[in-house]
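Engineer: show me how the following folds:
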Amino acid sequence: MENREVFLKAMQERYSCKRFDENRKIPKEDLEMILEFGRLSPSSFGMEPWRFSVVQSQTLKERIRPLCWDQPQITTCSDLVLVKSILGPLAPGSRYSRDMLSRRDLPKEKVEAYCDLYDTFAAHKLATEGLFCWGSKQCYIAAANMMTGAAAMGIDSCPIEGFEKEKVEALLEMDPAKEELALIIAFGYRVKPAPEKIRLPLDQIVEYL
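Structural biologist: Now for the predicted structure:
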């Protein structure tokens, strides 16, 4: 099977699984591969704003579930991945941004110019949409790669936005000055076949200019 066919098959078979097989656990090496898919994802300016908290404790899942509209996938999944976006480190002039932009072997003057460009960009984001809005967009890139990669491995997933953000963050004792919760992804194995995938045809969503 060609690479594109493998990817297409994963996209066709991936769906938002609402209930998982509670008796099946994702092997450690497979879970780490899914997380690696997220780690290797692209991000604006290479800031890699995502951070992943993997919830495996059933007790903690049960505490999180009421804050997620009581959705069954929270407690039936094998692993619950909380995708967070860092905030303070993304601020213009931060040590983190300097370190991230200095990782490549570039002349000092080019690094400084790139840092100045980033500071201008980040200051604009901070003043307009906010750093969390910008950071969470990058998190969604990582989330998509994790879910598609998981599907290629025969592992199901469900992206979740239906949660009480502030309450989940409080439960996890997150520092809102440092990071915020972007979305939650449940990973595991389906208990029944996926429904038919329904999407608009290409000619309704694509134009060539």
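Engineer: switch to C-alpha atoms for all contacts and neighbour counts from now on
Structural biologist: Will do.
Engineer: where along this protein do the strands fall?
Structural biologist: 50-55, 79-86, 156-160, 179-188 (DSSP state E).
Engineer: can you report how many residues neighbour the residue nearest to L126 when sequence neighbours are not counted?
Structural biologist: Nearest non-adjacent residue to L126, counting by CA to CA, 6 or more residues apart in numbering: A91, 7.6 Å away. Look at A91: counted by other CA atoms under 10 Å, it has 19 neighbours.
Engineer: one more to line up against the first:
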Amino acid sequence: MKETLLSALRFRHACKHFDKTRQIPGEDLEFILEAGRLSPSSMGLEHWKFIVVRTPALKTQLQGACGDQPQLGSCSAAVVILAKKAELAPDSEYVRALLKREVPQAEYEGLLRFYADFAQRVDLVAWSVAQCHIAAANMMTAAAAIGIDSCPIGGFDPAAVREVLDIDGRRYEVALILPLGYRAQPQPARHRLPLEALVEYR
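Structural biologist: The predicted model follows:
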């Protein structure tokens, strides 16, 4: 099991050029999306919404909104991950419903008070975007486990992406765009710092 996971992580890389002739089967795409859905989120609020773009014309428009990065034009599908905004207001029905399932009824009102205080102290949008990155990481690992490549894109024009996909900016922030497909070129050499340079035990 350990080696299976490490193999998937070694297979994954930021694929810049996908094979346009190969399309991801529907069941494999659903498997990847399910990995996102099952991801952990702070307070169990499931901060994400996924828009799957497969239409060639829309992928081309997205490419233009992302500095013309070629992976968007050549991928089989692009998952645009949206971070919830309006739903995260402390008094929203969404927050009340999802927090209620996290704790026993006796603790529910206390959790609501905790969240209301928390919401005053943090940037809720940045927090929501960070949670979406957890889902993205799980989707990339799931994709790699079944031989599908990905490339997380954080460099984009948010307003242009919202316009292309008709996204309500009051409800959602564009968190990340995740092209998926099959590599058209060999995987380049991987460069990572050694573990001892990154880990400190105390």
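Engineer: all helices of structure 2, in order?
Structural biologist: Listed in chain order, the helices of structure 2 (DSSP state H) span residues 2-11, 26-37, 56-65, 70-74, 93-100, 105-121, 124-145, 158-165.
Engineer: distance from the fifth one to structure 1 after superposition?
Structural biologist: Meaning helix 93-100 of structure 2. Taking mean CA distance after the TM-score superposition for structure 1, the mean distance separating helix 93-100 of structure 2 from the aligned residues in structure 1 is 0.7 Å.
Engineer: can you tell me the centre-most residue of structure 1?
Structural biologist: The centroid of structure 1 falls nearest to A143 when counting by CA atoms, centre = their mean (3.1 Å).
Engineer: what is the neighbour count of the closest residue to it other than its chain neighbours?
Structural biologist: Of all residues not flanking A143 of structure 1 in the chain, G38 sits nearest, at 6.4 Å (CA to CA, 6+ apart). For G38 of structure 1, the count of nearby residues is 25 (other CA under 10 Å).
Engineer: picking up where we left off before, list the contacts of the residue nearest to L126 of structure 1.
Structural biologist: 97, 119, 122-123, 126, 131 (CA atoms under 8 Å, 6 or more residues apart in numbering).
Engineer: generate a PyMOL selection restricted to the buried subset of the residues you listed.
Structural biologist: The following PyMOL line selects those of those that are buried, judged by 16 or more other CA atoms under 10 Å:
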select buried, resi 97+119+122+123+126+131
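Engineer: that older thread, possible to save the strands of structure 1 as CSV with distance to C17 of structure 1 and mean neighbour count?
Structural biologist: Below are these laid out as CSV (distance: least, CA to CA, whole Å; neighbours: other CA atoms under 10 Å):
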stretch, distance to C17 of structure 1, mean neighbour count
strand 50-55, 18, 18
strand 79-86, 13, 23
strand 156-160, 5, 23
strand 179-188, 8, 24
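Engineer: among these, which is nearest E29 of structure 1?
Structural biologist: strand 79-86 (13.0 Å; CA to CA).
Engineer: related to what we said a few turns ago, figure out which of the strands of structure 1 is closest to R104 of structure 1.
Structural biologist: strand 50-55 (20.1 Å).
Engineer: by contact count, what packs against the closest one?
Structural biologist: Using 3 or more CA pairs under 8 Å, 6 or more residues apart in numbering; DSSP states H and E as the contact test, the elements touching strand 50-55 of structure 1 are strand 79-86, helix 131-152.
Engineer: so which of those comes closest to P42 of structure 1?
Structural biologist: helix 131-152 (7.3 Å).
Engineer: would you check the span in structure 2 matched by the closest one?
Structural biologist: With TM-score structural alignment applied, helix 131-152 of structure 1 matches the range 124-145 in structure 2.
Engineer: before we move on, what about stretch 21-31 of structure 1?
Structural biologist: By TM-score structural alignment, stretch 21-31 of structure 1 lines up with residues 19-29 in structure 2.
Engineer: how far out from the middle of the chain is that stretch?
Structural biologist: 19 Å (CA atoms, centre = their mean, to the nearest Å).
Engineer: give me the contacts around that stretch.
Structural biologist: 74-77, 146, 181-184.
Engineer: out of those, who's the most crowded?
Structural biologist: Most surrounded of the contacts of stretch 19-29 of structure 2: other CA under 10 Å gives C75, at 31 neighbours.
Engineer: that one -> structure 1?
Structural biologist: In structure 1, C75 of structure 2 lands on C77 (TM-score structural alignment).
Engineer: correct me, but its match touches R190?
Structural biologist: No - the criterion here is CA atoms under 8 Å, and C77 of structure 1 misses it with R190 at 9.0 Å.
Engineer: need the overlap of contacts for these two.
Structural biologist: With CA under 8 Å, 6+ apart, C77 of structure 1 and R190 have common neighbours 19-21.
Engineer: neighbour-wise, which one of those leads?
Structural biologist: Busiest of the shared contacts of C77 and R190 of structure 1 [other CA under 10 Å] is F20, holding 24 neighbours.
Engineer: now A119 of structure 2: closest residue in space that isn't a chain neighbour?
Structural biologist: That would be P90: by CA to CA, 6+ apart, it lies 6.9 Å from A119 of structure 2.
Engineer: how many neighbours does that neighbour have?
Structural biologist: The burial count for P90 of structure 2: 19, using other CA under 10 Å.
Engineer: equivalent range in structure 2 for stretch 51-64 of structure 1?
Structural biologist: With TM-score structural alignment as the criterion, stretch 51-64 of structure 1 aligns to 49-62.
Engineer: with that, I have no additional questions.
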